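J.: predicted model follows, preceded by the sequence.
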Amino acid sequence: MERSKRVMWLVLLLIFVLIAGGCGTSSAEKDAKGTITIGLNNWPENIAVSNMWKILLEEKGYKVELSAMEKSPVWAGIAKGDLDIAPEVWLPQTDEPLYNEYKDQLELHEAWYEGTALGLVVPAYMDINSIEDLDKLGINTIVGIDPGASMMKLTKKLIKEYGLNYELIESSEPAMMSELTKAYKEKKPVVVTLWSPHWAFSEFDLKYLKDPKKIFGDQENIYFMTRKEFGKDYPEVLKWMNKWHMDDQSLGQLMATINKTNSPEEGAKQWIKENRNLTNQWFE
């Protein structure tokens, strides 16, 4: 009887050791995968996909940190190697100045979104369709975003090229959206700098003003970039991200879910749960 008890206790002890050892190995393997830092600026689609990738990579055993800043510091951080990934590069025109400045110090990868748009946007109730008609509005301000954004530089160029008597107001994406929302509710005239993809187009009836001089250029694609040697340090992550592709529907749903939950992380988690068929394709 005593011998049977001893055998039973030895078996239980062996099981405990095996479980503890397995857990220890799993934790060590997880820690061994390292920390990845994603640099993002305050654009809705940038926040959305950065949180999406944070969750997806953490599921694969990586530790992921998000570092929020304006666009120019993101490029500088990637070039210096202080950041690992930046998910949003608009080319061939919008981010061309930054790309030309830093292209030898970073690595540009696959396009994950095709067919963007950007320009001056007004509510559909406004009786104006072209940038050339802006001086007929009776207002003299364009509400912009953060001063370091390439779009702001293009807008300054646009004001000069069209000879507009307008002031470009520097603010941020949330501040710009606040001004648009307020004016829209009161049916007042307002002109903002905006881009697609953006959740605003699903919330409001908006329109781009025609740009005959094509200051904002034609449609572009969105790429992601990494620091030098990132692919060498994290080959499987780069492989996964090069398979990443989203369209208006998938990206729009992701941004809308985040907007409804009022939490980038929770919204991204919910969207991932509902779109495993899509995200699983990136890891095949």
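T.: Happy to help now that I have it.

J.: use CA for all of it now, contacts and neighbours both
T.: Fine.

J.: please list all residues in contact with the residue positioned nearest the centre of the chain.
T.: Nearest to the mean C-alpha position of the chain, by Cα atoms, centre = their mean, lies Asn46 at 1.3 Å. For Asn46, the contacting residues are Leu40, Pro87, Glu88, by Cα atoms under 8 Å, 6 or more residues apart in numbering.

J.: can you rerun that using 10 Å?
T.: By Cα atoms under 10 Å, 6 or more residues apart in numbering, the contact set of Asn46 is Gly39, Leu40, Met52, Ala86, Pro87, Glu88, Val89, Met255.

J.: take the one below as the second:
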Amino acid sequence: MARKLLAAVAALSTLTWQPAMAEPESTDPIKLTTHDWTGQIVTTTIMGEVLKNAGYNVDYVQADYIAQFAGLKTGDLHVAMEIWETTGREAMDEATATGKVVNLGETGMQAIEEWWYPAYMEEVCPGLPDWKALNDCAQEFSTPETAPFGRYLGGPVTWGGFDDERVEALGMDFEVVHAGTDAALFAELESAYQRKAPIVLWLYSPHWAPQKYKGSFVQFPEYSAECYNDPSVGINPDAAYDCGKPRGPIWKVAWKGVDEKWPGAAAAIKAFTVNNDDMGAMIAKVDLDGVPVEKVVAEWMAANEDTWRSWIQ
């Protein structure tokens, strides 16, 4: 899936738009990072194609979600369009504290990433969505590879999220099994849902899955920054991460030199905004309908030309 999406991004170079009036400050390429989930590639491709329309040269560079901050600090990478409050806040704060990376503001999307289960699992575990009930029903979520422990299907390990730490801190009878890719995660959900098989897994929004499948997010103890950083805070006085994941904005960040070298591009990136509903619809077109990323982005740009042109004026 990731290779197909990246190939689709490259194919966008064949599209043409009426050039914007802005004059690029440098012809050096602006390097925008792409990751391994559809929405991030769509977001990045929209921004990249808008910058191209303004006359900038753009390179799409595949990078690890958390490890990319090393490249952003040195200027080997320039812009990351999706840093989720839910999983990337610590890495973002550490990077911006160095002064080498800057926060360019919110994308307009609000992030939720948490454990999720299909509604049919409430028949065998009626205390859901409370996490204590989930733990009491751990055997109902077990598989041959994890029995007698329940199986939690996490996202790819590169996504972070502290699921292993949470299981240990809350004393949960679950084993974390990581999906290899974003596509594999949702393929397994589809298979389980069709068979009404037991499953609890990482789900996120903005995405099409919470709309397509009936279910609920697990309710863990409420997140706080102290819960993540101070073991004495929370229900387990000896461990951090004994709470749910944070929720909040999806951010844009950049190497500090972007504003100096390409100030017009930096202004456009700061102006970028899209909402959850529009992004969810675009992700669905790619993942469910099989529409290439370049076509989805082109359709969005055609329908929202006044919006994106305002970013580059």
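T.: That came in fine, so what should we check first? Worth saying up front: this structure is predicted, and the values here are computed from it rather than measured.

J.: is it possible to export the contacts of Asn46 of the first structure to a markdown table including neighbour count?
T.: Shown next, in a markdown table, are those (neighbours: other Cα atoms under 10 Å):
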| residue | neighbour count |
| --- | --- |
| Gly39 | 28 |
| Leu40 | 27 |
| Met52 | 22 |
| Ala86 | 25 |
| Pro87 | 23 |
| Glu88 | 26 |
| Val89 | 23 |
| Met255 | 24 |
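
J.: and the residue nearest to the centre of the first structure, what's its match in the second structure?
T.: Under the alignment defined by TM-score structural alignment, Asn46 of the first structure corresponds to Gln40 in the second structure.

J.: would you mind getting the average deviation of the top strand by length along the first structure from the second structure?
T.: When the first structure is parsed with DSSP state E, its longest strand is strand 106-114. Strand 106-114 of the first structure, aligned to the second structure and superposed, deviates on average by 1.6 Å (mean Cα distance after the TM-score superposition for the first structure).

J.: check which helices and strands the next helix-or-strand element following that strand is in contact with.
T.: Once the chain leaves strand 106-114 of the first structure, the next helix or strand it forms, by DSSP states H and E, is strand 117-123. The contact analysis (3 or more Cα pairs under 10 Å, 6 or more residues apart in numbering; DSSP states H and E) places strand 117-123 of the first structure against strand 141-143, helix 150-162, helix 173-185, strand 192-196, strand 206-208.

J.: for the closest residue to Leu5 of the second structure other than its chain neighbours, give its distance to Lys252 of the second structure.
T.: Counting by Cα to Cα, 6 or more residues apart in numbering, Val293 is the residue found nearest to Leu5 of the second structure once chain neighbours are left out, at 6.5 Å. In this view, Val293 of the second structure and Lys252 of the second structure are 20 Å apart by Cα to Cα, to the nearest Å.

J.: more crowded one of the two?
T.: Between Val293 of the second structure and Lys252, counting by other Cα atoms under 10 Å, Val293 is the more crowded of the two (29 against 21).

J.: Three-state assignment for the equivalent of Asn221 of the first structure over in the second structure, please.
T.: In the second structure, the residue matched to Asn221 of the first structure (TM-score structural alignment) is Pro249. State at Pro249 of the second structure, reduced to three classes by DSSP: H, G, I helix; E, B strand; the rest coil: strand.

J.: ok, Pro249 of the second structure - contacts?
T.: By Cα under 10 Å, 6+ apart, the neighbours of Pro249 of the second structure are 82-86, 89, 105-112.

J.: for Asp233 of the first structure, same thing?
T.: Lys33, Gly34.
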